[in-house]
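# this one's sequence-less:
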């Protein structure tokens, strides 16, 4: 299995990755093909695919932002069961993030992730064509890895640029120190404002959520 970086929508592996995303994520979670052109040129956005026999069998996107001292995993896709794809992506991603952390000279406080909550999804949304990508499976795996959810009702702007509030997810954080029980809201809110600056249409519910965060000093980290 190869770990290959994707840096252009002209890369044939990008088309295969985008098709895979369409099979495992709801439409509002998938940025349109052409709209990937500029993000893939951004050197701070890391997009890698797992390639086996010329086919994309997994993918992951992530970034490390020294100004916040946190990483963010945008998505991880396991396209087939029984091949160890999830473990392969995890090991490769963590090794790369350690290099990015060392290059920045800023110690990483942890990693953020948006994680589906099956309890908030109906059966149509919760079921998918790829077993390892079922939200209940992913949530338990991420819990094992040390992710905890921020104690807030979370929404995010839809990636289809229609400005809808997407529910059914938790904002989660994996602290570098597992004993950490709270996250400064200045970090969480600041990162969210930076992260979603790329989406001009933001729902009122998202603005209200971020404003509430900014009014607090910290937010608790709870089990998932």
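Structure received. What you see is a predicted model, and the numbers here were worked out from it, not measured in a lab.
# from here on, contacts and neighbour counts on C-alpha atoms
Will do.
# contacting residues around the nearest residue to residue 52 once chain neighbours are set aside?
Sequence neighbours aside, residue 1 is the residue nearest to residue 52 in space, at 5.0 Å (criterion: CA to CA, 6 or more residues apart in numbering). By CA atoms under 8 Å, 6 or more residues apart in numbering, the contact set of residue 1 is 50, 51, 52, 53.
# mind giving me CSV with those residues and columns for secondary structure?
Rendered in CSV, the data for those read as follows (DSSP: H, G, I helix; E, B strand; the rest coil):
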residue, secondary structure
50, strand
51, strand
52, strand
53, coil
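# what about the strands in this protein?
Counting by DSSP state E, the segments of the chain that form strands are 2-5, 46-52, 55-65, 70-78, 110-116, 148-150, 156-157, 165-166, 169-175, 182-184, 218-222.
# structure two is appended below for comparative analysis:
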């Protein structure tokens, strides 16, 4: 298996990755093909795929923001069972993030992730491509094992289809570098989320209300997944 960085929609493996995304994720979670052109040119966005026999069998997108001292896992896709894709992507991603952290000279406080809640109505009806490792219950337990905790807030995010819908059924989570951490300064997720969704001009009312509520807090608790 080979770990390959994608930096352009002209990369032949990008089309294969985008097709895999469409097979696994619901439509509102997938950015349109042409709209990937500019993000892939952004040096802070890392999009990498697992290649097996010239096919994209897995993918992950992530970033490290030294000014906030945090990383973010945007998505992880496992397209097949029995190849160890999840472990392969995690190990390669961690090695790359450690290198980015060293190059920045700024130690990481941890990593954010949006994680589906299998008990939410908005999630339960989704098939996730009928790929067993992508089932929300499986992914949630794996991410709990590696140290993620959920922020204590009712989370929504703007839809990536640019229609300004409020997407529910996820928890906003954090894997603290200090595994004993029980809370975060509320300012950290506020600054991160405002930056992260700055590319989407249409923000739903529910998102703005969530952000306003978060801004009023001093800290936000980290709860078990």
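Looks like it arrived, so ask away. Since the structure is predicted, the reported quantities are computational estimates derived from the model, not experimental observations.
# hang on, the earlier thing: include mean neighbour count when you put the strands of the first structure into TSV, please.
Rendered in TSV, the data for the strands of the first structure read as follows (neighbours: other CA atoms under 10 Å):
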stretch	mean neighbour count
strand 2-5	16
strand 46-52	22
strand 55-65	21
strand 70-78	20
strand 110-116	21
strand 148-150	24
strand 156-157	24
strand 165-166	17
strand 169-175	23
strand 182-184	16
strand 218-222	17
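# can you redo those as CSV with distance to residue 93 of the first structure?
Output for the strands of the first structure, formatted as CSV (distance: least, CA to CA, whole Å):
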stretch, distance to residue 93 of the first structure
strand 2-5, 9
strand 46-52, 9
strand 55-65, 8
strand 70-78, 9
strand 110-116, 12
strand 148-150, 19
strand 156-157, 24
strand 165-166, 27
strand 169-175, 15
strand 182-184, 23
strand 218-222, 24
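# list the contacts for the residue nearest the centre of the first structure?
When the first structure is reduced to its mean C-alpha position, the nearest residue by CA atoms, centre = their mean turns out to be residue 74, at 2.2 Å. Applying CA under 8 Å, 6+ apart to residue 74 of the first structure gives the contacts 60, 61, 62, 63, 113, 114.
# looking at those, which is nearest residue 42 of the first structure?
Nearest to residue 42 of the first structure among these: residue 63, at 10.5 Å, using CA to CA.
# closest to residue 175 of the first structure out of the contacts of residue 74 of the first structure?
residue 113 (11.4 Å).
# nearest residue to the residue located most distally from the centre of the second structure other than its sequence neighbours?
For the second structure, the largest distance from the centre (CA atoms, centre = their mean) belongs to residue 53, which lies 26.2 Å off. Among residues not flanking residue 53 of the second structure along the chain, residue 1 sits closest, at 7.9 Å (CA to CA, 6+ apart).
# how many residues are close by the residue nearest to residue 120 of the second structure when sequence neighbours are not counted?
Take residue 120 of the second structure and drop its neighbours on the chain: the residue closest to it by CA to CA, 6+ apart is residue 169, 5.2 Å away. Number of residues near residue 169 of the second structure (other CA atoms under 10 Å) recorded here: 19.
# ok, now the one 10 residues further on?
Neighbour count of residue 179 of the second structure, defined by other CA under 10 Å: 11.
# what lines up with it in the first structure?
With the correspondence set by TM-score structural alignment, residue 179 of the second structure lines up against residue 178 in the first structure.
# OK, contacts around the closest residue to its match other than its chain neighbours?
The shortest distance from residue 178 of the first structure to any residue other than its chain neighbours is 7.2 Å, reached at residue 146 (CA to CA, 6+ apart). Under the criterion of CA under 8 Å, 6+ apart, the contact list for residue 146 of the first structure reads 174, 175, 178.
# out of the residues you listed, who's nearest residue 224 of the first structure?
Distance ranking of these against residue 224 of the first structure, using CA to CA, places residue 174 first at 11.2 Å.
# so who does the closest residue to residue 111 of the second structure other than its chain neighbours touch?
Distances taken as CA to CA, 6+ apart put residue 71 closest to residue 111 of the second structure, at 4.4 Å, once the chain neighbours are dropped. Taking CA under 8 Å, 6+ apart as the criterion, residue 71 of the second structure is in contact with 62, 63, 64, 65, 97, 108, 110, 111, 112.
# and those residues, which two are the farthest apart?
Spatially, the most separated pair among the contacts of residue 71 of the second structure is 62 and 108, at 13.8 Å (CA to CA).
# report the separation between residue 85 of the first structure and residue 136 of the first structure.
To residue 136 of the first structure, residue 85 of the first structure is 18 Å away according to CA to CA, to the nearest Å.
# with residue 105 of the first structure instead?
Taken as CA to CA, the spacing of residue 105 of the first structure relative to residue 136 of the first structure amounts to 36 Å.
# again with residue 120 of the first structure
From residue 120 of the first structure over to residue 136 of the first structure the distance is 11 Å, taken as CA to CA.
# so for the two, which residue has more residues nearby?
For residue 120 of the first structure against residue 136, the residue with the higher neighbour count under other CA under 10 Å is residue 136, and the figures read 17 against 13.
# wait, what's in contact with the more buried one?
Counting by CA under 8 Å, 6+ apart, residue 136 of the first structure touches 116, 117, 118, 126.
# can you do 10 Å?
Contacts were defined as CA atoms under 10 Å, 6 or more residues apart in numbering; by that measure residue 136 of the first structure touches 115, 116, 117, 118, 119, 126, 127.
# ok, now how distant is the alignment partner in the second structure of it from residue 86 of the second structure?
The pairwise alignment with the second structure assigns residue 136 of the first structure to residue 137, based on TM-score structural alignment. Distance from residue 137 of the second structure to residue 86 of the second structure, counting by CA to CA: 15 Å.
# since that was my last question, I'll sign off now.
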